[in-house]
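Visitor: this one's structure only:
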């Protein structure tokens, strides 16, 4: 049966039921192991086209519901009505679908409705344009606003969602009076927030809310440091970075905070952090189990204390067997600014195999640890990014240091 005959015979609901059953059956019973490489890629592309077509049908059906007033008849908003009919619809998408559906019933949106119906413009793109018009209709010059909206509709089938968002942002800025923009910027900056909201399974949860300007600064700094970095398995072979994207971003944020005191030339002006840690000498030397306790009651393992001690201003309150204070701190063991500049010239960045993090984001690591008698000199120093500094400490890796290079032994 031809597709046109199927549509004519079964109608929209019948076709959708048939497609739903066929696709579910295909997912369960059609083997993928027999597909060629080209067919695998084609299957992914076709599945996405099916999803896009389903979104179009959702919008078209929602337009019909709006025309009949079905949501109002049940005392629901258009978005809530959609979610009662389609519980799997993303709550963030439902308002946009409802706005597009309502706009498609108005003659002034005929060009946009045609693009959505044909699938040339996504529902998300259309929702962005409709929201843009609604946000500015009361304050913008009508002719100017319409000209911008018409331009957005015209290019909506060739721009990505991110590019369309940039167009909308520029359009908003061009239509708001400068005084309004300044007031809005001040209000947005005042709305920045970073607060501790609780604890979950031993982790501390924070909420960070930023205006677009601040978010751009954070993202520009974090993105380069959050890229995957090579790891080593216990057999010594190079493997992919095992961290999740959100873990990489958290690690990148910590590196940025830790390097917040760096001088312009990349040499640390002051120690990255200052901790007062109380622990026994036996625990520090890993001769028996134990942990260090910070002034804020945080508990750190001996391995963590040893790693932080490479660069943090850690003041060890090392205790003897009866808790006598044996050593109340010494902080002269980090590499000097001159030594860090020399390490930068020699290493050029993280010395871990395959890593490309630049020197200003690296720690100066003692190849033979200071607690084991390692000296703070170039022959015992190596640059490591925060991620690989942890790996080296965890694996107990050693290296050969020459005047020109550092070679890590796996």
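Guide: Done, it's in. This structure is a prediction, so every number in the text was calculated from the model and none was measured. Numbering: from 1, shown residues only.

Visitor: From here on, just use CA atoms for contacts and neighbour counts.
Guide: Noted.

Visitor: Distance-wise, check residue 169 relative to residue 97.
Guide: With distances taken as CA to CA, to the nearest Å, residue 169 is found 21 Å from residue 97.

Visitor: Name the residue in these two with the higher neighbour count.
Guide: Taking other CA atoms under 10 Å, residue 169 and residue 97 do not tie; residue 97 has more neighbours (26 against 12).

Visitor: counting residues per helix, which one in this protein is longest?
Guide: When the chain is scanned for its longest helix (criterion: DSSP state H), the result is helix 37-68.

Visitor: And what about residue 34, helix, strand or coil?
Guide: Using DSSP: H, G, I helix; E, B strand; the rest coil, the secondary structure recorded for residue 34 is coil.

Visitor: correction: residue 120
Guide: Going by three-state DSSP: residue 120 is coil.

Visitor: mind checking how far the closest residue to it other than its chain neighbours is from residue 408?
Guide: Distance criterion CA to CA, 6 or more residues apart in numbering; nearest residue to residue 120, sequence neighbours excluded, is residue 157 at 5.3 Å. Counting by CA to CA, the gap from residue 157 to residue 408 is 52 Å.

Visitor: let's bring in a second model and compare:
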């Protein structure tokens, strides 16, 4: 049975010369004596400076927390009582927020790992002085000069040299612990699947873009880390995980307060973007038409009303015909990625990503807006939207196919999308002889498994015949291209 480690009572202020402890105790005493009840006496500039200084202090204390946890890990503190490092830390610092402790623990676990040395050093830079004094000596620390000495003529150790160099970096080289933890988890999570050289380069680029006050935000670091991890892993694994997320979508009804019903909805990235785009259009505030008064509903109430309105429109549509066009969902993707000439992903408006197969499926039945983007993603030139299948073509498909064309599926045409048998990104034409109706589920299967199909003459008219062998699309594409080449048809620019 584990025994709670004995926590020593608060001791007197440690001598100032003790590493870490002396400075932390002195700093804690100074903060507690800062007289916060008289903050009203500060000018506006001093209030701003106080906030900036508190942010710097938080960064420094987080970096020291990593240092302390790393040292405790090396000494195996708490192990004799049967505690791991996290439990030992919780016992000694019960007021520490859980996320702060978990992030610091993740970074501390990377100390000593040469592959993550740069990440750890960027965190430690937050606790080092960044105000060099005269003759290259940093205030309160040791900044190594070009001679490799510590200012007294003595040879400096390699550790002192690293610390001195970090001290001279300044705030642009400081990495907050929260961002560092994401980089550590990314690196260790894909280490067994990715090429070591590619992983090292990706980690270095992410580190460069995350450091300093102008680096990526924690949210953007998370997005970049997830997408980079997808690029470093095999496509099949990424698509499999997307299928797993899609398979775990759910809608659960339960009782709410005051006779209300609570619906809990779990969706993958694509489905969430579709719902957001549809609901946002109908959830805008609506002033009273007669009095002009502002809409009194809360944002949550407006979204709930919008969702109910969408369902009412759908169930009241005659003969399965929708009363309004499909939801506008914006996905940005480079043409080279769409054509599978390089790896990548589609980007949704909120910055999240969808896989290439998902983008190709959405692009089968969508408005395509050609655009030229700058190096930072800004739109330099934009063309007009082009719908690939026209309404008359879709009506033709409804009459010809009468249902989802995947073998064994009986979903009606109102539940299906138009699919390019040869994708338009591969020069496939947008005509009915290159089209088939597919429900969403089988549309996903066809793109994920890269299944090929063709329109053939049947006893009752044209019908779609599917080749259910995995990757059969490639053979159909080669056959299509060979036919175009023999006809002398040039590829589409």
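Guide: Here it is on my side, so go on. All figures in this text were calculated on a predicted structure; none of them were measured in a lab.

Visitor: Work out the TM-score between the chains.
Guide: The TM-score (TM-score structural alignment, normalised by the length of the first structure) is 0.52; 252 aligned residues with a CA RMSD of 3.6 Å.

Visitor: what residues are up against the residue nearest to residue 120 of the first structure?
Guide: Residue 157 of the first structure is in contact with 115, 120, 121, 122, counting by CA atoms under 8 Å, 6 or more residues apart in numbering.

Visitor: any idea how far residue 112 of the first structure is from it?
Guide: To residue 112 of the first structure, residue 157 of the first structure is 10 Å away according to CA to CA.

Visitor: ok, back up a step: can you name the two of the contacts of residue 157 of the first structure that are farthest apart?
Guide: 115 and 122 (8.3 Å; CA to CA).

Visitor: Touching both of residue 157 and residue 112 of the first structure, which residues are there?
Guide: Counting by CA under 8 Å, 6+ apart, the contacts common to residue 157 of the first structure and residue 112 are residue 121.

Visitor: Tell me which residue of the first structure matches up with residue 66 of the second structure.
Guide: Aligned by TM-score structural alignment, residue 66 of the second structure pairs with residue 59 of the first structure.

Visitor: residue range for the helix or strand harbouring residue 365 of the first structure in the second structure?
Guide: Taking DSSP states H and E as the criterion, residue 365 of the first structure maps to strand 362-366. Using TM-score structural alignment, strand 362-366 of the first structure corresponds to no residues of the second structure.

Visitor: chain center to that strand: distance?
Guide: Here the centre of strand 362-366 of the first structure is set off from its chain's centre by 26 Å, with CA atoms, centre = their mean, to the nearest Å.

Visitor: returning to what we had before: assign a three-state SS to the residue nearest to residue 120 of the first structure, would you?
Guide: Following three-state DSSP, we place residue 157 of the first structure in the coil state.

Visitor: could you show me where the strands are in the stretch 51-200 of the first structure, in order?
Guide: Ranges of strands in the stretch 51-200 of the first structure, per DSSP state E, counting those that start in this stretch, are 193-200.

Visitor: Could you check the longest helix of the first structure and say which residues are buried?
Guide: By neighbour count with 16 or more other CA atoms under 10 Å, helix 37-68 of the first structure contains the buried residues 52-53, 55-60, 62-66.

Visitor: so where do the strands sit in the stretch 251-400 of the second structure?
Guide: Ranges of strands in the stretch 251-400 of the second structure, per DSSP E, counting those that start in this stretch, are 261-266, 346-347, 353-354, 367-368, 371-373, 379-382, 386-387.

Visitor: What span of the first structure is the second one aligned with?
Guide: Aligned by TM-score structural alignment, strand 346-347 of the second structure falls on no residue of the first structure.

Visitor: Remind me what that strand packs against, helices and strands.
Guide: Applying 3 or more CA pairs under 8 Å, 6 or more residues apart in numbering; DSSP states H and E, we find strand 346-347 of the second structure packed against strand 353-354.

Visitor: so what's residue 111 of the second structure up against?
Guide: Residue 111 of the second structure neighbours (CA under 8 Å, 6+ apart): 70, 117, 120.

Visitor: Make a markdown table out of those and add distance to residue 159 of the second structure.
Guide: Listed next are the contacts of residue 111 of the second structure as a markdown table, based on distance: CA to CA, whole Å:
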| residue | distance to residue 159 of the second structure |
| --- | --- |
| 70 | 16 |
| 117 | 13 |
| 120 | 14 |
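
Visitor: Out of these, which is nearest to residue 233 of the second structure?
Guide: Set against residue 233 of the second structure, the nearest of the contacts of residue 111 of the second structure by CA to CA is residue 117 (23.0 Å).

Visitor: Residue 100 is in contact with the match of residue 66 of the second structure, correct?
Guide: Yes: Residue 59 of the first structure lies in contact with residue 100 (CA atoms under 8 Å); the separation is 7.0 Å.

Visitor: which neighbours do those two share?
Guide: Jointly contacting residue 59 of the first structure and residue 100 under the rule CA under 8 Å, 6+ apart are residue 123.

Visitor: what's the matching range in the second structure for stretch 32-44 of the first structure?
Guide: Counting by TM-score structural alignment, stretch 32-44 of the first structure pairs with residues 39-51 of the second structure.

Visitor: Centre of the chain to that stretch, how far?
Guide: 36 Å.

Visitor: Quick check, central residue of the second structure?
Guide: Central residue of the second structure (CA atoms, centre = their mean): residue 223, 2.3 Å from the mean position.

Visitor: Now check the first structure for the residue matching that one.
Guide: Match for residue 223 of the second structure (TM-score structural alignment): residue 166.

Visitor: name the element residue 477 of the second structure belongs to?
Guide: Using DSSP H and E, the element containing residue 477 of the second structure is helix 472-487.

Visitor: so what secondary structure elements neighbour that helix?
Guide: Counting by 3+ CA pairs under 8 Å, 6+ apart, helix 472-487 of the second structure packs on strand 452-458.

Visitor: Taking helix 472-487 as reference, get the angle to the strand it packs on.
Guide: Strand 452-458 of the second structure and helix 472-487 are oriented at 70 degrees to each other (axes from the mean of the first three to the mean of the last three CA atoms, to 10 degrees).

Visitor: Where in the first structure does the next helix or strand after strand 452-458 of the second structure fall?
Guide: Going down the chain from strand 452-458 of the second structure, the next helix or strand is strand 461-467, by DSSP H and E. Using TM-score structural alignment, strand 461-467 of the second structure corresponds to no residues of the first structure.

Visitor: now strand 461-467 of the second structure and strand 452-458, what's the angle there?
Guide: Relative orientation of strand 461-467 of the second structure versus strand 452-458 (the same axes, to 10 degrees): 150 degrees.

Visitor: Figure out which of the strands of the stretch 251-400 of the second structure is closest to residue 448 of the second structure.
Guide: Between residue 448 of the second structure and these, the shortest gap by CA to CA is with strand 353-354, which sits at 12.9 Å.
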